[in-house]
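> pasting the sequence and the predicted model now:
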Amino acid sequence: MRIDETVLPGAYRIVPDRIEDERGHFYEAARHSLLTSETGMEFTVRQVNNSVSRRGTLRGVHCNDVPPDASKLVTCVRGSILDFMVDLRVGSPSFGRHVMTRLDPADGIALYLPGGIGHAFLALEDGACVNYLLSAEYVPGAMVDVDALDPELALPWGLTGPPVRSAKDAAAPSLAEAVASGRLPRYTPPEELNRP
């Protein structure tokens, strides 16, 4: 597999090597030792989540503020999605910037999001299933939301009509409001992080 750092410091795109034969194909989705050596961060799975969405569903932008180092490994295991990683770390050199990736099971691309990187996606097909491997268990009240349609973020969703969103996501604050609330995580330079 190839693990490439994106323009968001500490956020990676993982592209697997596929082995194909008459049965179909096989690939490693992640390998602990390689992920740790490439990212410089220890990733231990503490919780696994799946979301299933109908076409046109827009989820996010979400990140956690507790624990601040909570990271995730995201893949699409059925259907396809348009995925966005958004840097919500105050003080980051890429604050407010995003990385867009189309995810589906055929390509097997995964995304590694360190703490403070927001996540959002648009389901491109009915039944799109997204798998999240999380380095921390869910903490009630720890999620920070930002409006995925905030013009300041300018995420290129390519929408032709209103998306399906939860009431919570539709009422999420703008990026400016989230900054003013003081709840967004702060950026820690890589040299200051606890490394394995």
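Structure's in. What do you need?
> can we go C-alpha only for contacts and neighbour counts from here?
Will do.
> how much space separates the residue nearest the centre of the chain from Val86?
What sits nearest the mean C-alpha location of the chain, by CA atoms, centre = their mean, is His119, with 3.8 Å. Distance, His119 to Val86, using CA to CA, to the nearest Å: 6 Å.
> find residues that contact each of those two.
Val61 (CA atoms under 8 Å, 6 or more residues apart in numbering).
> and the gap between Ala110 and Pro163?
Taking CA to CA as the measure, Ala110 falls 24 Å from Pro163.
> higher neighbour count, these two?
Comparing Ala110 with Pro163 by other CA atoms under 10 Å, the one with more neighbours is Ala110, at 24 against 17.
> coming back round to it: packing partners for the helix or strand in which the residue nearest to the centre of the chain is found?
According to DSSP states H and E, His119 maps onto strand 117-123. Contacts defined by 3 or more CA pairs under 8 Å, 6 or more residues apart in numbering; DSSP states H and E place strand 117-123 against strand 58-64, strand 81-87.
> putting a second one here so we can go through both:
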Amino acid sequence: MQIEKTNLDGCFLLKPRVFEDERGSFFETFNQQVFEQTTGLNVNFVQDNQSISKYGALRGIHLQTGDHSQAKLVRVIQGEVLDVAVDLRKDSPSFGKSYQVKLNHKNNYQLFIPKGFGHGFVTLSKQAIFAYKCDAYYHKASEAGIIYNDPTLNINWQIPAEELLLSPKDQVLPTLKKANWL
């Protein structure tokens, strides 16, 4: 597995080595030892989640705050998404910056998103199955987020705004400047 640094401190792109033959393919989705040796991070994943989304579904930009903050390792099982990580750690040199990458079932890339980051994705294919590991359990009272179209972040979601599908909750998230939990 190849692990690359991104432009955001503590955020890594994982590229697995895929073995293919006439039967199909095989790859290791995560190896704790390789991850720790390459990144210097010790992460203990405790919860796995999966979503199925149709074209244009935008989920985000979400995070858990405080003691319930989560690091995530995200990937696509089927389809394609544009995945976005945003550094929301006030003391970080990359605060307010974002990183985006296309994750799909062909490249099998994964993105490690550290605690204190916002995360979102939009489905680019007809449908996508999205899976992720978390190092802390979900805690409803610790939910937070930033509006997907925040002018400060200026994220290009690569889909026309009129084609985006958003939950009512995601439509009313605050901007970065108005987030009272920061």
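Sure, I can see it. Note that the structure is a prediction, hence the values are computed from the model and not measured.
> wait, the residue nearest to the centre of structure 1 touches Met85, no?
Yes - applying CA atoms under 8 Å as the test, His119 of structure 1 and Met85 come out as touching, 4.9 Å apart.
> please enumerate the strands of structure 2.
Counting by DSSP state E, structure 2 has strands at residues 2-5, 12-15, 19-21, 24-26, 47-54, 58-64, 72-78, 80-87, 98-104, 110-113, 117-123, 127-134, 143-145.
> any idea which of those strands gets closest to Pro174 of structure 2?
Taking CA to CA, strand 143-145 is the member of the strands of structure 2 nearest to Pro174 of structure 2, at 7.1 Å.
> please name every helix or strand in contact with the closest one.
Helices and strands touching strand 143-145 of structure 2, as assessed by 3+ CA pairs under 8 Å, 6+ apart, comprise strand 58-64.
> specify the angle between the strand it packs on and strand 80-87 in degrees.
Orientation check (axes from the mean of the first three to the mean of the last three CA atoms, to 10 degrees): strand 58-64 of structure 2 against strand 80-87 gives 30 degrees.
> and strand 58-64 of structure 2 with strand 72-78, angle?
Using the same axes, to 10 degrees: strand 58-64 of structure 2 against strand 72-78 is 160 degrees.
> average offset between strand 58-64 of structure 2 and structure 1?
When structure 1 is overlaid, strand 58-64 of structure 2 sits 0.8 Å from its aligned residues on average, using mean CA distance after the TM-score superposition for structure 1.
> report all helices and strands that that strand contacts.
Strand 58-64 of structure 2 is packed against strand 117-123, strand 143-145, helix 168-171, with contacts defined by 3+ CA pairs under 8 Å, 6+ apart.
> could you pick out the longest helix of structure 2?
helix 32-39 (DSSP state H).
> run the chain-centre distance for that one.
19 Å (CA atoms, centre = their mean, to the nearest Å).
> hmm, back to that, right, and the helices and strands packed on strand 117-123 of structure 1 - which one's nearest Glu152 of structure 1?
Comparing these by their distance to Glu152 of structure 1 (CA to CA), the top pick is strand 81-87, with 12.0 Å.
> next, the mean deviation of the closest one compared to structure 2.
Superposing on structure 2 places strand 81-87 of structure 1 at an average distance of 0.6 Å from its equivalents, by mean CA distance after the TM-score superposition for structure 1.
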